[in-house]
Each structure stands twice: as structure tokens, then as C-alpha cells.
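Asker: Dropping the sequence and predicted coords here.
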Amino acid sequence: MLQIKRVYEEAGAADGYRVLVDRLWPRGLSKERAHVDLWLKEVGPSRELRQAFHGGKIDFAAFRQAYEEELKHGATRTAFLQLQEIVKEHAQVTLLFAAKNQAENQAVILEALLKAKR
């Protein structure tokens, strides 16, 4: 099973293997409190793409399209392939993100892509 959750929420036993999918470590959160099994920062969107989206220069549809394109190349692709293997290996995986917007972020996109690959 695969789910997404804000990294600032309390960790729970039902979370299973917890993977942080942000390129930057969440502000004000200690590693102990985060309970992250793996920080897969390379799977996060590039700095330029993240800044364009959070700065309002592009909307979520454009962000999704550009991010999906990033996931096809280089280190980001390698990290995405690693994430696919993690999902296969673990019964429960929780993708963690720091964004306040819980409906429009990279974890939502990753979850949809991973579920489509199953």
C-alpha cells in the first residue's frame, strides 16, 4: 500500500517505510522527530521548478508536466526507479512532503505515477 503524508504529522505504525521526497530538509524539523527511513532528495523537483511553482510563475498543471519530464532524466530518474523498487519491496510505504498545500505537491504526482506503474 502507498500513501502520502505531511512530514510534520506524527509518525504512526501504519506508515510503514517512510520516504521523504523533498529536495530540501523540512524547516524546523529534527531528524529524530521526522522518523524518516530514507531521504530520497534526488527524486524531488529541481530548484528552478520548485521556485517557479511556489513563486506562482507556473500553475500546478505546468508543474506536473515539467516534473514528470524531470523524472525521465538523470539522477531524478535513477531516484524514481529506486522509489519504484522500494514500493515493490515494502508492504506499506508513506511518501513524506513538507508543503502546506496537501493537494498540489510532488508527493501527489509521485503517488499517482507509482500507482499507475503497479
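Answerer: Perfect, thanks for sending it.

Asker: CA atoms for contacts and neighbours, from now on please.
Answerer: Fine.

Asker: how about the helix or strand harbouring residue 83: buried residues?
Answerer: Per DSSP states H and E: residue 83 is located in helix 74-89. Going by neighbour count (16 or more other Cα atoms under 10 Å), the buried part of helix 74-89 is 76-77, 79-81, 83-84, 87.

Asker: Kindly reformat those residues as CSV containing distance to residue 19.
Answerer: CSV is the format used below for the buried residues of helix 74-89 (distance: Cα to Cα, whole Å):
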residue, distance to residue 19
76, 15
77, 16
79, 12
80, 12
81, 14
83, 9
84, 12
87, 10
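
Asker: Now compare the residues you listed and name the two farthest from each other.
Answerer: With distances taken as Cα to Cα, the most widely separated pair in the buried residues of helix 74-89 is 76 and 87, at 16.6 Å.

Asker: Put this next to the first one:
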Amino acid sequence: MSVYMITYFLSDTHGHGHDHDEECGCGGEHSHDHESCGCGHDHGHSHESANSGANIIGKIKSLGGWAQFLPEGFFVKTNSLSAEDIFTEINSVANGGDIIFVTKIDSKTSACANPAVLDWLSQE
């Protein structure tokens, strides 16, 4: 089983060449969701513009066992996908200007202040 770290940045443009804060007329809903994971930290908010943030998260969660370790960062466990495969899948629902980074990781070459993260990474 391989583990991949996926991080992403949602651009302020929606692939239409305008800023998120402008009235764009594209028909998409541009909302701000404030969610808490219960850890006591303020994770800010995400800009889930049409066909981007929510779709990226949904796509990541569909790829295998997953854990969200940052507001815009996930780990995914898979038996069959490569980093390139994962990137292609996520990029298919991203907007132009969104940045996606996928890299293979493991518990032996990673460090974290929370030992539970390393434990999860090492589980098959």
C-alpha cells in the first residue's frame, strides 16, 4: 500500500480571468464554509467556488483511505494509483489556476509533532 500527500491551493480566479471577490456572472455559488475538526485550532475558511474546492475534496476522498491533516492537505492510501494518476484525477475537477501537489510519503521518512499521524501513515 502506498501513501500520498496531496496539498492544493485554490486560486482566486475560476478559470474565467476574474477575481473571486468580483461579481463574475458565471452562475456558480461562491460561498465560505467554516468548519471545525474539533482540535481547537482555527483552520480559517475555504473558498469553495463552482467546480473546485468541494469537488477537489470529494475527488480526494474517492481515491482510497484518506486523512485530512491540514485544511488544504490530505493523505491518501491506495494500492493501485501513482502520484501522476492521483494528480490527473484531482486536476480533472480543478479550475484553471488551482495548484495541486502530490507526492509519495511514508512514516519512516516523515516527521510530525503528532505521533498519531505517523502511526496512521504506517498502518496498512
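Answerer: Looks like it arrived, so ask away. The structure displayed is predicted, hence computed values, not measured ones.

Asker: Next, the TM-score between them, please.
Answerer: After superposition, the two chains reach a TM-score (TM-score structural alignment, normalised by the length of structure 1) of 0.27; 63 aligned residues with a Cα RMSD of 5.1 Å.

Asker: elements contacting the helix holding residue 83 of structure 1?
Answerer: Under the contact criterion of 3 or more Cα pairs under 8 Å, 6 or more residues apart in numbering; DSSP states H and E, helix 74-89 of structure 1 touches no helix or strand at all.

Asker: Go again with 10 Å.
Answerer: If you count contacts as 3 or more Cα pairs under 10 Å, 6 or more residues apart in numbering; DSSP states H and E, helix 74-89 of structure 1 packs onto strand 17-20, helix 60-70, strand 93-97, helix 106-117.

Asker: Residue 6 of structure 1 is nearest to which of those?
Answerer: Nearest to residue 6 of structure 1 among the helices and strands packed on helix 74-89 of structure 1 is strand 93-97 (5.1 Å), distances taken as Cα to Cα.

Asker: Next, the buried residues of that closest one.
Answerer: Buried positions in strand 93-97 of structure 1, judged by neighbour count with 16+ other Cα under 10 Å: 93-97.

Asker: if we can go back for a sec, CSV please, covering the helices and strands packed on helix 74-89 of structure 1 and showing distance to residue 48 of structure 1.
Answerer: Formatted as CSV, these follow (distance: least, Cα to Cα, whole Å):
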stretch, distance to residue 48 of structure 1
strand 17-20, 19
helix 60-70, 11
strand 93-97, 18
helix 106-117, 14
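
Asker: isn't residue 52 of structure 1 right up against residue 63?
Answerer: Yes - shown here, residue 52 of structure 1 and residue 63 form a contact pair, counting by Cα atoms under 10 Å, at 8.2 Å.

Asker: neighbour-wise, which of these two wins?
Answerer: Applying other Cα atoms under 10 Å to residue 52 of structure 1 and residue 63 shows that residue 63 carries more neighbours, namely 22 against 15.

Asker: circling back: which among the buried residues of strand 93-97 of structure 1 gets closest to residue 67 of structure 1?
Answerer: Among those, residue 97 lies closest to residue 67 of structure 1 (Cα to Cα), at 15.2 Å.

Asker: what residues are up against residue 74 of structure 2?
Answerer: The contact partners of residue 74 of structure 2, taken as Cα atoms under 10 Å, 6 or more residues apart in numbering, are 4-8, 57, 60-61, 66-68, 102.
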